[in-house]
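Trainee: Model the structure of this input:
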Amino acid sequence: MTTEERLTTRQAAERLGVKPETVYAYVSRGLLGSRRAPDGRGSTFDAREVDALVRRTRRPAQQPSGDDAGNGIGVVRTGITLIDGDRCYYRGVDATALADRHRFEETADWLWTGVMTPGTRFTAPPEALAAARAAVAALPGHSGTGDRLRVAAIAMAAADPLRFDLAPEAVVGVGRTLIPVLIDALPAAGQEHRGEGRAAWRLWSRLTARPADEASLRVLDAALVLLIDHDLAASTLAARVAASARAHPYAVVSAGLGALDGPLHGAASGLAHRMLAEVLERGSAAAVVADHLRAGRGVPGLGHRLYPREDPRAVMLFRLLQAVPHAAPALGAAREVVATASRDTPLHANVDLALAVLSLSCRMPPDAGETVFSVARTAGWIAHALEEYEERPLRMRPSGHYVGPRPPRPLP
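Mentor: Below is the predicted model:
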């Protein structure tokens, strides 16, 4: 093979064992480079780069199928997020740099398509929004935001007869409409901001009646960017399992929302919110931290197993929160909690504590951080669905290790 060997789209597809449109999906996700053909018709691809991608995606010769397709899923190849040391990268780009430069919609769309389009806006289709709002309105009054988001996603799926179209452009289209529907289906807490149509503006009016200010909206938008993805968290793994079974993207997001509903995942910022509120009420972080330790609980919002030192998402959000005047008391409480809990063992604030400062200082409910988390992570689940749809179906089917009574046993 010479260094100059180039392949046509069809040749690259044959070598990879995929359809031609999948080759372009690899390009959009940064897995493969392309160059315009000399005659201007179509694209060409570096044969060495194609062969390297073949080696990375090669499947065993004998593949089980259907319900018996059991294999280990300890490692899942992904080109979406890398956590390395104390940094988080989306497709090789520092997530905090993206949050500093680009809006949530721009970053999400770039993650799906590989193209950064300044000024990108997502729009809620009227029919889908009406279906989602009707379903949400039918829930009991005590329903939480997580309940409303799950119901809205299911209602939107039922209203979409083309939901089983898993072509990349169709899945991206679902992402662009699902996110605004999830936001707009929530009951308004304050004045709606329709002027700019940005996700952060729309979400703000669902979370608080407090008038929006640019500094607070900046924090909210950055939080949405920083929470889009975080490797294979529990909810993301659930979403990929659904995508592996070729569930449609609405069902993939529903699977993620279901896993996120657990107290050990999405609810962490709510626990930190209540802790900071108690610190401000009692005037002492030491007493509150002591109560958590006495009860055998960890201190909410501290530490993260994936970061040896500081959570870079928290570092950025705390920096932005310093520009929010009414956040000063909650920021002070958070710093006091960190200092108190770190007296003997070094501990650092994580993103949940930063979300708690935002929600508490902006008069949002305790579950506001979970709402922000859910809306942001929807973009990440769509990205993982796009990636998983290119893999062998049902590959995430581990084999069970039976430990029950050995048969035969008498009929009960």
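Trainee: C-alpha only now, for contacts and for neighbours.
Mentor: Will do.
Trainee: check contacts around the closest residue to Met364 other than its chain neighbours.
Mentor: Computed as C-alpha to C-alpha, 6 or more residues apart in numbering, the closest residue to Met364 that is not its neighbour in sequence is Thr208, at 5.0 Å. Applying C-alpha atoms under 8 Å, 6 or more residues apart in numbering, we find Thr208 in contact with Ala189, Gly190, Cys362, Arg363, Met364, Pro365.
Trainee: try 7 Å this time
Mentor: Ala189, Gly190, Arg363, Met364 (C-alpha atoms under 7 Å, 6 or more residues apart in numbering).
Trainee: Distance check, it against Ala259.
Mentor: Here Thr208 is placed at a distance of 26 Å from Ala259 (C-alpha to C-alpha, to the nearest Å).
Trainee: all strands for the stretch 51-200 of the chain, in order.
Mentor: Ranges of strands within the stretch 51-200 of the chain are 81-84, 87-90, 93-94, based on DSSP state E, counting those that start in this stretch.
Trainee: All the helices of the stretch 201-350 of the chain, residue numbers only.
Mentor: Listed in chain order, the helices of the stretch 201-350 of the chain (DSSP state H, counting those that start in this stretch) span residues 214-226, 234-244, 249-260, 268-282, 285-294, 312-321, 328-341.
Trainee: Just among the contacts of Thr208, which is most surrounded?
Mentor: Neighbour counts for the contacts of Thr208 peak at Met364, which has 20 neighbours (criterion: other C-alpha atoms under 10 Å).
Trainee: quick one: it is in a helix?
Mentor: No: secondary structure of Met364, determined by DSSP: H, G, I helix; E, B strand; the rest coil: coil, with no helix assignment.
Trainee: who does the longest helix seen in the chain touch, helix- and strand-wise?
Mentor: Looking only at the chain and at elements set by DSSP state H, the helix with the highest residue count is helix 368-388. Under the contact definition 3 or more C-alpha pairs under 7 Å, 6 or more residues apart in numbering; DSSP states H and E, helix 368-388 sits against helix 104-113, helix 168-184, helix 214-226, helix 234-244, helix 249-260, helix 268-282, helix 351-361.
Trainee: Reformat these as JSON lines; add mean neighbour count.
Mentor: Converted to JSON lines, the helices and strands packed on helix 368-388 look like this (neighbours: other C-alpha atoms under 10 Å):
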{"stretch": "helix 104-113", "mean neighbour count": "24"}
{"stretch": "helix 168-184", "mean neighbour count": "21"}
{"stretch": "helix 214-226", "mean neighbour count": "23"}
{"stretch": "helix 234-244", "mean neighbour count": "24"}
{"stretch": "helix 249-260", "mean neighbour count": "25"}
{"stretch": "helix 268-282", "mean neighbour count": "21"}
{"stretch": "helix 351-361", "mean neighbour count": "28"}
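Trainee: Also this sequence, please, to line up against the first:
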Amino acid sequence: MVSIVTDQEAQRLTTREAAERLGVKPETVYAYVSRGQLSSRRGPGSRGSTFDAKEVEALVRRGRRESSAAAGGELSVRTRITLIDKDKYFLRGVDATELARTYSYEEVAEWLWTGVLRPGIRFTAPREAAEAARRAVDALPAHCGPTDRLRVAAVAAAAADPLRYDLSEAAVLSTARTLIPTLVTALPLVGTAHHGEGPLATRLWPRLTAKTPDEASLRVLDLALGLLIDHDLAASTLAVRVAASARAHPYAAVSAGLGVLEGPLHGAASGLAHRMLAEVLERGSAAPVVADHLRTGRRVPGLGHRIYPGEDPRAQALFTALEEVEQAAPALAAARDVVATTARHTELYANVDLALAALTVASAMPAEAGETVFAVARTAGWIAHTLEEYEERPLRMRPSGQYTGPRPPQPLP
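Mentor: Down below sits the predicted model:
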């Protein structure tokens, strides 16, 4: 009998060949299979497994890239979402500030997820999920902050969705379009309710302030949402990708991001800037307020950014838009006073937290409102990173610890 070997079969490797190519033991090859990093099948007329040569080669290349990144001392993650370059940032190669100025938050989010612009798209919360989230949030103690409420709302929405474990792209996109409005709907109303099917900014506004908005104010809030939608691998986004790497469902991935966002150096930073601007307006000058911060060893909030050498482009866009809001003039003047006062001693520029604080102060919102805006906005970016991470091999976010404890063997305590 003549054995005919197809081209496809010729491109498959035995376990030994795959192990040699990867530089590992044969049992490690099967560990890769169990973790979903390689696929295997029985060879024709053989009891052993064979492996696709292209898959093995891709795993070799991936290992080289990750080893190179680890040698640099920092975790490096491939992403096609955000690029930060000098004084600008881009979403999928498009200037992010121009996107936020031109399109609504929901339009930018949909485009970020799918690459398709759908003018006028509106995200709607399902009744069952919205009711579950509202009940859960209403049961919280009164002193709870906005991130507490949003985390609980995300968990409640997940519990109401029996299909949450479906990680297909279509299912995750469906979840994304309903989760964001569910989070907004779950927040308690402060002002007069607006139509539930309007733009997300219109639905979010009465949950931030009792003040009646004008069109210019709603445009600025929508702009802020669009500007904050993503900003590369911020701490919360990295947490989201770690969760997605373990194949957590999208609700859980968003919950991971919300947990990190609550830190004072991340999502809560705008609240510190809000309180500072309110004090500047009360005292009539930035000089004594800045002096108090410096005297007590505190950094002046809302200034400087580790990525941008100059002014944060998101701050520039928000400050420009706030100039169209008449009642924002005092808060804008206070923010500029803070920047000018600190510039006498050190060259620090405004970041997005200061601009967001100018919006919240001008709109009679509480100090925590900026944190709410940040969290709602960034949820869309987290979903984009979740979708991207699902395309990678599972559990790749597993750095090795550098043990610094006592060397074994140690006596039993």
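Trainee: on that earlier part again, quick one: which of the contacts of Thr208 of the first structure hold up in the second structure? List them.
Mentor: When the contacts of Thr208 of the first structure are mapped onto the second structure and checked using both residues aligned by TM-score structural alignment, their matches' C-alpha atoms under 7 Å, the preserved contacts are Ala189, Gly190, Arg363, Met364.
Trainee: Contact partners for the first one?
Mentor: This points to Ala189 of the first structure. In this structure, Ala189 of the first structure makes contact with Ser205, Arg206, Leu207, Thr208, Ala209, judged by C-alpha under 7 Å, 6+ apart.
Trainee: Distance of the last one relative to Ala138 of the first structure?
Mentor: Spelled out, it's Ala209 of the first structure. Shown here: Ala209 of the first structure relative to Ala138 of the first structure, a distance of 23 Å by C-alpha to C-alpha.
Trainee: With the second one instead?
Mentor: Counting by C-alpha to C-alpha, the separation of Arg206 of the first structure from Ala138 of the first structure is 18 Å.
Trainee: The two: which is more packed in?
Mentor: Neighbour count, other C-alpha under 10 Å: between Arg206 of the first structure and Ala138, Arg206 has more, with 21 against 10.
Trainee: how near is the more buried one to Leu224 of the first structure?
Mentor: When distances are taken as C-alpha to C-alpha, Arg206 of the first structure and Leu224 of the first structure turn out to be 15 Å apart.
Trainee: Next: His273 of the first structure.
Mentor: With C-alpha to C-alpha as the criterion, His273 of the first structure and Leu224 of the first structure are 18 Å apart.
Trainee: cool, Ala379 of the first structure as well?
Mentor: From Ala379 of the first structure across to Leu224 of the first structure, the span is 10 Å (C-alpha to C-alpha).
Trainee: what do you get for Gly303 of the first structure?
Mentor: Here Gly303 of the first structure is placed at a distance of 20 Å from Leu224 of the first structure (C-alpha to C-alpha).
Trainee: before we move on, what about Leu203 of the first structure?
Mentor: Following C-alpha to C-alpha, the distance that separates Leu203 of the first structure from Leu224 of the first structure is 10 Å.
Trainee: and what of His142 of the first structure?
Mentor: Noted for His142 of the first structure: a distance of 26 Å to Leu224 of the first structure, by C-alpha to C-alpha.
Trainee: now Ala267 of the first structure
Mentor: Counting by C-alpha to C-alpha, the gap from Ala267 of the first structure to Leu224 of the first structure is 16 Å.
Trainee: now Ala239 of the first structure
Mentor: In this view, Ala239 of the first structure and Leu224 of the first structure are 19 Å apart by C-alpha to C-alpha.
Trainee: hey, which of the strands of the stretch 51-200 of the first structure is tucked in deepest?
Mentor: Per residue and on average, the most neighbours among the strands of the stretch 51-200 of the first structure fall to strand 87-90, with a mean of 20 (mean count of other C-alpha atoms under 10 Å).
Trainee: Mind reading off the mean deviation between that strand and the second structure?
Mentor: In this overlay with the second structure, the average offset of strand 87-90 of the first structure from its partner residues is 0.5 Å by mean C-alpha distance after the TM-score superposition for the first structure.
Trainee: Could you give the number of residues near Trp382 of the second structure?
Mentor: Counted with other C-alpha under 10 Å, the neighbours of Trp382 of the second structure add up to 30.
Trainee: Okay, it and Thr147 of the second structure: tell me how far apart.
Mentor: Trp382 of the second structure sits at a distance of 15 Å from Thr147 of the second structure (criterion: C-alpha to C-alpha).
Trainee: again with Gly304 of the second structure
Mentor: With distances defined as C-alpha to C-alpha, the gap from Gly304 of the second structure to Thr147 of the second structure amounts to 24 Å.
Trainee: And Asp184 of the first structure, what's its match in the second structure?
Mentor: Residue correspondence to the second structure (TM-score structural alignment): Asp184 of the first structure is matched to Thr185.
Trainee: what's the answer for Val279 of the first structure, then?
Mentor: Looking across to the second structure (by TM-score structural alignment), Val279 of the first structure lines up with Val280.
Trainee: wait, isn't its match in contact with Ala291?
Mentor: No: using C-alpha atoms under 7 Å, Val280 of the second structure makes no contact with Ala291, being 11.4 Å away.
Trainee: Please tabulate the strands of the stretch 51-200 of the first structure in a markdown table, including the columns distance to Asp165 of the first structure.
Mentor: Written out in a markdown table, the entries for those read as follows (distance: least, C-alpha to C-alpha, whole Å):
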| stretch | distance to Asp165 of the first structure |
| --- | --- |
| strand 81-84 | 25 |
| strand 87-90 | 26 |
| strand 93-94 | 30 |
